[in-house]
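Engineer: Quick one: sequence plus predicted model below, questions after.
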Amino acid sequence: MEEYFDYAVEQIISLCKIPSPTGYTKKVIEYLKREFDNLGFKYEITNKGAFLTDLGGEGNPLLLAAHIDTLGAMVRSIKSNGRIRLTKIGGYPENNIEGENCIIHTRDGKNYTGTIQLNHPSTHVYKDIKTMERNDENIEVVIDEKVESKEDVEKLGIKTGDFISFDARTIYTNSGFIKSRHLDDKASAGILIAIAKMIKDDKLKLKRKVYIMFTSYEEVGHGGSAGIPSDVKEMISVDMGAIGDDLNCNEYQVSICAKDSGGPYDYDVTNDLIDIAGYSNIDHAVDIYPMYGSDVEATLRAGYDIKHGLIGPGVFASHGYERTHKDAIKNTTKLLFNYISK
């Protein structure tokens, strides 16, 4: 099994390095196409841009969903001094991106690098650098080009509505930690690719029909609201486990969510996940996430009649520069392995 845990980590690292802010996920979709072509699974891309594949099996259809869209931004406007005012994609405080390198993706295919800075970035010049509020009025993108005016920037082909992705800064340490932006939810996306490889290599015997879906609009709340196969009876969002005050999960465990801001998850599904983790000696935690929503809740709000659950590897500093550990990847993979082969 160890080779599949390593494979999951390799996939996570590759996925994190592909820019895919919500609404600009074509590059990561192309990556998934190549990987699943290599694995030999047929797939479809929904009208909404989700990636859906049928892994086989018979009866009681289950959908496992991870999202491959990430936090990001767009060009809100171009300032007279040649800087860019951004608008956020997804929920995060501006201080989480201050000083971050980024890429501006123009709609005609050009890429320009830049840095997200406070309007008053120098401690040697500005007295208010410590107290200035971090918001979209005081944060700007400084482009790595010789530009001094709005007209200079427009000559580059940069326009309002262009996407901005953040440097993932992905690092895999000798001690097994994965540090990166966008582990939410590329950690779980990598796990699902590893599950598909296990099935391909005949290491995992399905006891039910299993689909995998990679959604493209989770960070803005409607990722799982469409494209669900009509025969699906149960859906599990494989997302990230939150870590922090009043929560049990750590960076080495799989987290099983009993309730989030959308309400409680299905009683039977949650019990099954807890029971399997317990008798399989899988290191896990059961938690309630106070400020969290998932793809499967969007599916329910869209009117689908399904049972629902939520699990994921513990991820520290969510929606910032995140961190998890290979052990959490192992434990999440093991729980999914045992759940779909029971």
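Structural biologist: Looks like it came in fine.
Engineer: going forward, measure contacts between C-alpha atoms and count neighbours the same way
Structural biologist: Fine.
Engineer: mind checking how far the helix or strand hosting E154 is from the chain centre?
Structural biologist: In the assignment (DSSP states H and E), E154 maps to helix 150-155. Taking Cα atoms, centre = their mean, to the nearest Å, one finds the center of helix 150-155 at 33 Å from the center of the full chain.
Engineer: next one: stretch 225-237
Structural biologist: Its chain's C-alpha centre and that of stretch 225-237 lie 19 Å apart, by Cα atoms, centre = their mean.
Engineer: contacts for it?
Structural biologist: If you take Cα atoms under 8 Å, 6 or more residues apart in numbering as the criterion, stretch 225-237 is touched by 46-48, 50, 60-66, 294-296, 298-302, 305-311.
Engineer: Kindly report the same for stretch 25-34.
Structural biologist: In this structure, residues lying in contact with stretch 25-34 by Cα under 8 Å, 6+ apart are L15, I18, P19, S20, Y43, F51, I68, D69, S216.
Engineer: quick one: which of the residues you listed is nearest to G190?
Structural biologist: Within those, the smallest distance to G190 is 7.4 Å, found for L15 (Cα to Cα).
Engineer: residue contacts, the closest one?
Structural biologist: L15 neighbours (Cα under 8 Å, 6+ apart): V28, K186, G190.
Engineer: quick one: which of the residues you listed sit in strands?
Structural biologist: Under the assignment DSSP state E, the contacts of L15 contribute nothing to strands.
Engineer: Can I have the buried ones of the residues you listed as a PyMOL selection?
Structural biologist: Remark: buried members of the contacts of L15, expressed as a PyMOL selection using 16 or more other Cα atoms under 10 Å:
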select buried, resi 28+186+190
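Engineer: now, which of the contacts of L15 lie within helices?
Structural biologist: V28, K186, G190 (DSSP state H).
Engineer: Let me know the distance separating the second one from L15.
Structural biologist: As defined by Cα to Cα, to the nearest Å, K186 lies at a distance of 6 Å from L15.
Engineer: For M240, see how far away V147 is.
Structural biologist: For V147 relative to M240 (Cα to Cα), the value is 40 Å.
Engineer: this is the other structure I want to compare:
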Amino acid sequence: MKFNKDYVLRIAKELLSIDSPTGYTNKAIEYLEKEVNALGYTYSRNAKGNLIVSLKGTSDYTIGLCAHTDTLGLMVRSISSDGTLALTNLGGPLIPTLDAEYCRIHTREGNIYTGTILANVPASHVYPDAATKERKIENMLVRIDEVVKTKEDTEKLGIQNGDFVAIDPKVEITKSDFIKSRFLDDKISVSILMGVLEAIKTNNIELPYNVEIIFSTYEEVGHGSSSIPSNINELLAVDMGCIGLDLACTEYDVSICAKDSSGPYDYNMTTKLVNLAKANKLSYAVDIYPYYGSDVSAALSGGNNIRGALIGPGVHASHGMERTHYQAVEQTMQLVYAYITDKDLA
């Protein structure tokens, strides 16, 4: 299948630029709703805000695909006496990588303030341990870009405990087709599924099975797809592939995960994905991710009677400043398309 590269990269860049820390995903979901509507698909939302796109096939069997719109982030834990913000993390961002990053504070009234995330010993001319103090969440703060000198000054802005703090993703797509940004986990996979949707519509493809695509909102805290449409027989998560110690995946591959922290994925589904990758001459890797969980993990833990598997583009430096290459995006789209159009369920 030929995919529209410009479309996929546009979706990726625009979606990555929308703040959506886990629990604060409405703007990202609204963006996707508009794009899905423009393609002419039927869609709905469930109670927790997941966007579900429904495609009708020629049989009653239903394949589910999922990718998550929520990202890592921060929340205001308290306001300090000098007007800076103490923090709690949402999900598991690599805290040392947040030192000196720009951010946006979203208040309950809808106001947005900018700031900078810093260690509480931010100046080498002042603090003897500025370079050595551990960068952990208890030692981090937000310096707000407003004239605030006291806790009361900050409160007058409407900032309060529980406000979301979104980290600047710093999105960049290079001439050499690298995609650099925070939160490729998992917005690059959302863009992949949108690319597949666009290709199916553009080429007027008739699907052999019903397909339900779930864009979830709470994956980073473990319950994004804990409840899924009851007609789904099998669920394929599209999430980032890991790169690093003892792993075969690269930034140019589609990763097929055989096992993560929740245990092994379905043998038949995983085997079928490997065979399809081979048959379509894709660049792929099979790996095990011991510190990883997916929306399929959540769906299985939630008691859904399904079988499940996990694939995704290889992403370097997960939960930090992430990077992938368009080749991995292309390979993943090809594997997703091959899977949902293959007429052999075995």
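Structural biologist: Thanks, I have it. Model, not experiment: these values are computed from the prediction.
Engineer: where does the TM-score land?
Structural biologist: The TM-score (TM-score structural alignment, normalised by the length of the first structure) is 0.98; 341 aligned residues with a Cα RMSD of 1.0 Å.
Engineer: ok, back up a step: which one of V147 and M240 of the first structure has more residues nearby?
Structural biologist: More crowded of V147 of the first structure and M240, by other Cα atoms under 10 Å: M240, with 28 against 17.
Engineer: so who does the more buried one touch?
Structural biologist: Shown in contact with M240 of the first structure (Cα under 8 Å, 6+ apart): L183, D184, D185, A187, S188, S255, I311, G312, P313, G314, V315.
Engineer: Repeat that for E137 of the first structure.
Structural biologist: R85.
Engineer: and it, that's in a helix?
Structural biologist: No. The assignment for E137 of the first structure, made by DSSP: H, G, I helix; E, B strand; the rest coil, is coil rather than a helix.
Engineer: mean per-residue distance, the helix or strand harbouring K13 of the second structure to the first structure?
Structural biologist: Applying DSSP H and E as the criterion places K13 of the second structure in helix 5-16. Compared with the first structure after fitting, helix 5-16 of the second structure deviates on average by 1.5 Å (mean Cα distance after the TM-score superposition for the first structure).
Engineer: K278 of the second structure belongs to a helix, doesn't it?
Structural biologist: Yes. Secondary structure of K278 of the second structure (three-state DSSP): part of a helix.
Engineer: So what's the residue count around it?
Structural biologist: Neighbours of K278 of the second structure (other Cα under 10 Å): 13.
Engineer: I112 of the second structure versus that one, what's the distance?
Structural biologist: For K278 of the second structure, the distance to I112 of the second structure - Cα to Cα - is 48 Å.
Engineer: same question, M269 of the second structure
Structural biologist: Distance of M269 of the second structure to I112 of the second structure, given as Cα to Cα: 44 Å.
Engineer: Tell me which of these two has more neighbours.
Structural biologist: Looking at M269 of the second structure and I112 with other Cα under 10 Å, you find the greater number of neighbours at M269, namely 21 against 16.
Engineer: I figured the more buried one hits A309, correct?
Structural biologist: Yes. Between M269 of the second structure and A309 a contact is recorded at 6.2 Å, counting by Cα atoms under 8 Å.
Engineer: ok, the residue most central in space within the second structure - contacts?
Structural biologist: The residue lying closest to the centre of the second structure (Cα atoms, centre = their mean) is D186, at 1.9 Å. Shown in contact with D186 of the second structure (Cα under 8 Å, 6+ apart): A67, H68, T69, D70, T71, D239, M240.
Engineer: Identify the farthest-apart pair in these.
Structural biologist: Farthest pair in those (Cα to Cα) is D70 and M240. Separation: 13.3 Å.
Engineer: what's the helix or strand harbouring T271 of the second structure packed up against?
Structural biologist: Per DSSP H and E, T271 of the second structure falls inside helix 267-279. Contact analysis of helix 267-279 of the second structure by 3 or more Cα pairs under 8 Å, 6 or more residues apart in numbering; DSSP states H and E lists strand 254-260, strand 307-315, helix 326-341 as its packing neighbours.
Engineer: rerun that using 7 Å as the cut-off
Structural biologist: Applying 3 or more Cα pairs under 7 Å, 6 or more residues apart in numbering; DSSP states H and E, one finds that helix 267-279 of the second structure contacts helix 326-341.
Engineer: Measure how the helix it packs on sits relative to strand 307-315, angle-wise.
Structural biologist: Angle, helix 326-341 of the second structure to strand 307-315, by axes from the mean of the first three to the mean of the last three Cα atoms, to 10 degrees: 160 degrees.
Engineer: can you pull out the strands in the stretch 101-250 of the second structure?
Structural biologist: Assignment of strands within the stretch 101-250 of the second structure using DSSP state E, counting those that start in this stretch yields the ranges 101-106, 112-119, 140-144, 164-167, 172-173, 178-181, 210-216, 234-238, 241-242.
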